[in-house]
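> When you get a sec, could you give me coordinates for this:
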Amino acid sequence: MVQTLSPSRQRPLVRLIAARPLLSFFVLSFVPSFAYELVCIFVLRLPLVPWMFAAPFIGPFAAAFVVTAATDGRAGVRGLLRDLARWRVGARWYAVAALGLPALLMLCVLPVSGGPAAFRPDPAALGEWAFAFVLVLIVGGPLGEEPGWRNFATPRLQERFGPVAGTLVLGVMWGLWHLPLFLIEGYNHAGSDLAATAAPYAVFLGFTVAIAFLFTWLYNRSEGSGPIAVIAHTFCNVSLLPVLFPGVENDLHYEIVQLAAFSFLAVVLVVATRGRRGWRGAR
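Below is the predicted model of the structure:
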């Protein structure tokens, strides 16, 4: 039987985390990741890959388990692990994550590529794309980030602020967590100075807020399935653009169209679900 220590017998740091779990989670997600990334960028001057793969595991992944252990003990950690491995959900949610989301991302290409004529699938590029997808799926950002953003933060933010406001908060925090990467020239169109980086980062931040509504809806409807969130996130990170639209550049104009499309989708989901986002309250 698992025994939980009373507050008076807990260590001071554990009591502090247990008293402010959401705040503790975000602090533990940001501070270690930011420190690690800034050292890699400015002190060690390491290349972007592979060092960036460790940041999510140092941040939101570790934070989710540390705070869960402090607040809910071993039973809570086991519950978090069960959610991360919850793969037995309806096939339609895998279809949304693996087909619907990529399809919408690719539809956003049409306004900036000259229309359907730009659709020229290149089978030769599929192997390279598949390798990148598996690599990112296993060791990249999604597996490190999603246990924190979705499985830990999403249900707690919804309980505290409601589905809409909670998702807004999470979308902003999710985008802010990526800020150090925009100090690297060329990352997501970041420039060499603040002025040249402001617009790309603003678009990225807006996109994380918009797509967070889709992720919250998927999380709620799939009963908190970790694999669904990781798959959806991986399709966002590993674009099918080189496979389906070779020759079309993934530039800032394309990302602005994505921002507009997913902002519209977020509004549709909020209206269609009457702000509940598929949420049924605490599970």
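
> switch to C-alpha atoms for all contacts and neighbour counts from now on
Noted.

> leaving aside the residues next to it on the chain, what's closest to Ala261?
Using C-alpha to C-alpha, 6 or more residues apart in numbering and skipping the chain neighbours, the partner closest in space to Ala261 is Cys108 (7.2 Å).

> Alongside the first, I'd like the structure of this one:
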Amino acid sequence: MVNRVQTGRVVGLRSLIGRYQLTSFFVLALGLSWIAWTPYVLSKNGIGAEDFEFPEVLGTSQFLGMLPGAYLGPICAAFIVTAVAGGRPGLRRWAGRLLRWRVNWKWYVLAVVGVPVALIIGSIPFAGLENMAVPPAMVLVSIVPGLVLQVLTTGIAEEPGWRDFALPLMQPRFGPLLGTVLLGVIWGIWHLPLFLTEWGGYPNVTWVDPVEFTISCIAISIVMTWVFNRTGESLPIALLLHGSINNFFSIAWGFIFPTLGDSHRASAHIILVVFGAAACVLLVTTRGRLGYKPSDVETDTPDATMRASA
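Now for the predicted structure:
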């Protein structure tokens, strides 16, 4: 009798998750991350409610304080919901987008070179052209390893969930623009607890900071949706684009614009301006379609796995 009840509950839960995949994903993504981030928020690296501090790795506490919660969030939530709702075929489709690396080389240039160039141009009005500096050789040598590290950490932790799982479900349901805006808002909300830690510049944080950040998440999401759609849903390009933003500010930005220092607000303003402008251009040029083609039906064939449009 007990086994039947337990089996019934499992079947009922699977049915619920299968019926409400997006809701299940977002609840799990936010819930798992927020629970895992609680010690980080309470520590001396956060609000200081508890008398302990996360040790630094490569000069930051984020590897041990933030990254575990990031890995437990979007990617784990996407895996759980996909496994329950889609079984092995669903997991193959989900993982298949991670292997869609055979796209036009221009998309790699856009993600790896175009992003930092745009951010440099966007930083000039804030710092002044006369205050630019040539970064030391050490910084230039660190760019590629830093990008690889960003892709394997932040990129892998987030993009298999946001872009690989959620976006393909949200575009057919809400349309490319509304679906992207909703995803951007949730992406921003997911980060909220981190504004109570060193990551968000705590204690020098006001209500404006998470609001500005969320608007930036919407703008970045618009760009990433366009790239994702135009590359045949290539997750490697999305990973590189996301990683390029973080990598530029983590390694090169402070050396190129030393007068801006390590200002959270300055970097936040620059991201908003650069990606806000790019988002506006894309909305006008694509008429809000962002490269989305409703006729593109996901299949489980090798050809579809490698499909990409230039």
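
> thinking again about what came up before, quick one: map the residue nearest to Ala261 of structure 1 onto structure 2.
Aligned by TM-score structural alignment, Cys108 of structure 1 pairs with Gly122 of structure 2.

> need the contact list for its match.
Gly122 of structure 2 sits next to 270, 273-274 when contact means C-alpha atoms under 8 Å, 6 or more residues apart in numbering.

> of the residues you listed, which stay in contact in structure 1?
Retained contacts for the contacts of Gly122 of structure 2 in structure 1, judged by both residues aligned by TM-score structural alignment, their matches' C-alpha atoms under 8 Å, are 270, 274.

> what's the longest helix in structure 1?
When structure 1 is scanned for its longest helix (criterion: DSSP state H), the result is helix 194-221.

> Tell me the one among the contacts of Gly122 of structure 2 nearest to Val113 of structure 2.
Distances from these to Val113 of structure 2 were compared by C-alpha to C-alpha; the smallest belongs to Val274, at 14.5 Å.

> check which helix or strand covers Val81 of structure 2.
helix 76-96 (DSSP states H and E).

> Give me the mean distance between that helix and structure 1.
Compared with structure 1 after fitting, helix 76-96 of structure 2 has a mean deviation of 1.0 Å; criterion: mean C-alpha distance after the TM-score superposition for structure 1.

> Run through the residues that contact the equivalent of Arg100 of structure 2 over in structure 1.
Residue pairing (TM-score structural alignment): Arg100 of structure 2 is matched to Arg86 of structure 1. If you count contacts by C-alpha under 8 Å, 6+ apart, Arg86 of structure 1 has them with 224-227.

> ranking those residues by neighbours, who comes first?
For the contacts of Arg86 of structure 1, counting by other C-alpha atoms under 10 Å, the largest number of neighbours falls to Gly224: 27 neighbours.

> any idea which element the aligned partner of that residue in structure 2 lies in?
Across the two structures, Gly224 of structure 1 finds its equivalent in Glu233 of structure 2, going by TM-score structural alignment. Assigned by DSSP H and E, Glu233 of structure 2 falls within no helix or strand.

> If I follow the layout properly, Glu233 of structure 2 ends up in contact with Arg97?
Yes - applying C-alpha atoms under 8 Å as the test, Glu233 of structure 2 and Arg97 come out as touching, 6.4 Å apart.

> and for the two, which residues touch both?
Residues within reach of Glu233 of structure 2 and of Arg97 at once, by C-alpha under 8 Å, 6+ apart, are Asp164.

> okay, now Ser123 of structure 2: neighbour count?
That count, for Ser123 of structure 2 with other C-alpha under 10 Å as the rule, works out to 24.

> from the chain's centre, how far out does the one helix or strand it maps to sit?
Taking DSSP H and E as the criterion, the element that holds Ser123 of structure 2 is helix 115-127. Using C-alpha atoms, centre = their mean, to the nearest Å, we find the averaged C-alpha position of helix 115-127 of structure 2 to lie 21 Å away from the chain's own average C-alpha position.

> That one: which residues count as buried?
115-116, 118-120, 122-124, 126-127 (16 or more other C-alpha atoms under 10 Å).

> just stretch 19-29 of structure 2 next, same as before
Of the residues in stretch 19-29 of structure 2, those scored as buried under the neighbour-count criterion (16+ other C-alpha under 10 Å) are 21-22, 24-26, 28-29.

> One more: stretch 195-209 of structure 1?
Taking 16+ other C-alpha under 10 Å as the basis for neighbour counts, the residues of stretch 195-209 of structure 1 that come out buried are 197, 200-201, 203-209.

> Same question for stretch 179-189 of structure 1.
The neighbour-count criterion (16+ other C-alpha under 10 Å) identifies 181-184, 188-189 as the buried residues of stretch 179-189 of structure 1.
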